[in-house]
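*Asks:* show me how the following folds:
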Amino acid sequence: MTEVNNSDELFADVNGITLCYQTFGDPKGKPLLLIMGLATQMIHWDPRFCQKLVDQGYWVIRFDNRDIGKSTILHDQKKPTFFSVAANQFFGKKLHVPYNLHTMASDAVALLDHLNISTCHLVGVSMGGMIAQCVAIDYASRVASLTSIMSTTGDRALPKAKNAVILKILQPPPKEPKAFLQYSLKLWKMLHGKHFKFDKQKISLLLQHARERSFNPDGVWRQTCAILASPDRTQALHYVKVPSLVIHGDADPLVPVECGIATAAALENSELLIIKGMGHTLPEEAWDQMIDSIVKLAN
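*Replies:* The predicted model follows:
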């Protein structure tokens, strides 16, 4: 088994909140910031994935976004109602939210400031890809390269997940740990798809760990609303000049592959990698292909 060289969980008071983060490798390496997606914590970046990047000369940082994991949970912030979200989606009514994706991008940059990192390579998955795009848009000088995985531009005209998938995602998770695990496993398997092996034992341990670190459905809903309230990034992405990589699975049931294709088209200096059979997870069998592409881009 590959030895993983990582720090303890650390905390940074930035941007009016506290972010929990962890580093892998030597701080003298090339900084690479990993940004995780909706409802997922930094632990969903597998340490062995992080170590593979370390082995390529990177100093890797992963962190919990606001409202998830051990970062600040915004209990005092109101969450938008389901009806206000429905009015936003169907009638275009403005959605009032405590923060949006650009706020979360400023969190990431504040963490870079805390770590005295002037520029870094960005890798974001799903919502994390959206946040990484916002960093590249709002803080261009801080980004050495951009990798957006299974993400989208925010263009509402792009294909959407099937209704059955959306309903499953929006279903409130059970509070009881055993029921939560059963619910989460079914959801994860649906997102993972049938092409790559589904390691039930490994995923069960990860989900149990995540449940023990943080159980905060209200925060997940606020994150969801942050996505919905953020503007279409397509035009702004045309002005992003840094080397960019878009990775997407052709079997993604949540963010259809057309969204990845549109993201690559919006980025002037981009490459597109479509992985056959990949859904909306990061299957271990595809790690080397992803990392090889990230490293090629960043060098």
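*Asks:* please make it C-alpha for all contacts and neighbour counts, starting now.
*Replies:* Will do.
*Asks:* what are the ranges of the helices in this protein?
*Replies:* Applying DSSP state H to the chain gives helices spanning 47-54, 82-91, 101-114, 127-138, 163-170, 177-192, 200-213, 217-229, 234-237, 257-266, 287-298.
*Asks:* quick one: contacts of the fourth one?
*Replies:* What it means is helix 127-138. 35-38, 101-102, 104-106, 108-109, 122-124, 142-143, 146-153, 227, 233, 236-237, 239-240 (Cα atoms under 8 Å, 6 or more residues apart in numbering).
*Asks:* want to put them side by side, so please do this one too:
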Amino acid sequence: MSDAPLHLEYESLGDPSHPSIVLIMGLGMQLMAWPDSFCQALVARGYRVVRFDNRDCGLSGRAPGKKRANLLLAMAASALGLPVRAPYTLDDMAGDTIGLMDKLGIARAHIVGASMGGMIAQVLAAKFPRRVLSLTSIMSTSGNRKVSKPTRPARKVLLARPANPKDPESVIEHLVEMFGVIGSPGYPSTREELRSRIGKSVRRAYDPAGVARQLLAIIASGDRRKLLRTIAAPTLVIHGADDPLVPLAAGRDTAQNIPGASLQIIEGMGHDFPEALMPRLAQAIADHCDRRVAAPNAA
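*Replies:* A predicted model of the protein is given here:
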């Protein structure tokens, strides 16, 4: 693990004097993966919204060193219960979020994380309880490998590579295929919509080595169930009923291991943020945050 400071690219939306919601995105996904409509809906509910690129992603800083992550070796070691060496862990990424909050003068915030971001949010809520007003974990997992296995098609597309990793068009086509598999069957995006959205992301930044290091951090961090049982923040777990990448069982397991957590299952939702679901997701999260603000001794 490294304690060296690094740059985090971020956007702050809404009135800085309002209660803050900090959004933590998933594996290899940039801040723009939090849809504008979703963020603006939270702003309209009276919140300041902060979204950012995790380390090793987007326009944020990269981990030092050029050694390529050996994911197969790491997965084999993890399966055998052996320690996994990594440049950093989810604990470090939780620390990044706290550092950003410090920079922005945010003493306490509602923490919302998706997929890997949900894992980071869980660690943050457990390790920094005084900084967390509430926790929302979306399409994520406790690290329990028994309930976190993707479907065969999802695993295959996740491990596939672009035909030409150096060609942006090839990368875009590869990612369009991937989201076509892991996306929401009840709220499908057209191929044109996917190409437009993914194209903007790839042209902004694309770093497969950084994604590999993030995945290594997940593997090295292991099972978090024991840690989750220490979380005291009011917690909402949101999971798609049709998620092929992180199955619903993982969402149920996450909620079962966080004391007092509530679980909201969304039919037709996969492992993405379809535009049609943004009003519902924003309302669920804002309602959850509102309950924390209105609760006795919430300050």
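*Asks:* give me the TM-score for this pair.
*Replies:* Here the TM-score for the pair of chains, by TM-score structural alignment, normalised by the length of structure 1, is 0.91; 286 aligned residues with a Cα RMSD of 1.5 Å.
*Asks:* picking that back up, which of the contacts of helix 127-138 of structure 1 count as buried?
*Replies:* Buried members of the contacts of helix 127-138 of structure 1, scored by 16 or more other Cα atoms under 10 Å, are 35-38, 101-102, 104-106, 108-109, 122-124, 142-143, 146-153, 227, 233, 236-237, 240.
*Asks:* where does stretch 30-37 of structure 1 end up in structure 2?
*Replies:* The aligned range for stretch 30-37 of structure 1 in structure 2 is 19-26, by TM-score structural alignment.
*Asks:* oh, that last question was meant for stretch 214-234 of structure 1, not what I typed.
*Replies:* Under TM-score structural alignment, the match for stretch 214-234 of structure 1 is residues 205-225.
*Asks:* of all the helices of structure 1, which gets the most neighbours per residue?
*Replies:* Comparing these by mean neighbour count (mean count of other Cα atoms under 10 Å), helix 127-138 ranks first with a mean of 26.
*Asks:* could you tell me where that helix falls in structure 2?
*Replies:* Against structure 2, helix 127-138 of structure 1 falls on residues 116-127 (TM-score structural alignment).
*Asks:* state the distance from residue 150 of structure 2 to residue 207 of structure 2.
*Replies:* Distance, residue 150 of structure 2 to residue 207 of structure 2, using Cα to Cα, to the nearest Å: 23 Å.
*Asks:* what residue is smack in the middle of structure 2?
*Replies:* residue 117 (2.3 Å; Cα atoms, centre = their mean).
*Asks:* now it: how far from residue 36 of structure 2?
*Replies:* Separation of residue 117 of structure 2 from residue 36 of structure 2 (Cα to Cα): 18 Å.
*Asks:* how far apart are the match of helix 127-138 of structure 1 and its match in structure 1?
*Replies:* Compared with structure 1 after the fit, stretch 116-127 of structure 2 shows a mean deviation of 0.4 Å (mean Cα distance after the TM-score superposition for structure 1).
*Asks:* map residue 149 of structure 2 across to structure 1 for me.
*Replies:* Using TM-score structural alignment, the equivalent of residue 149 of structure 2 in structure 1 is residue 160.
*Asks:* residue 86 of structure 2 now?
*Replies:* Per TM-score structural alignment, residue 86 of structure 2 is aligned with residue 97.
*Asks:* now for that match, how many residues are close by?
*Replies:* 18 (other Cα atoms under 10 Å).
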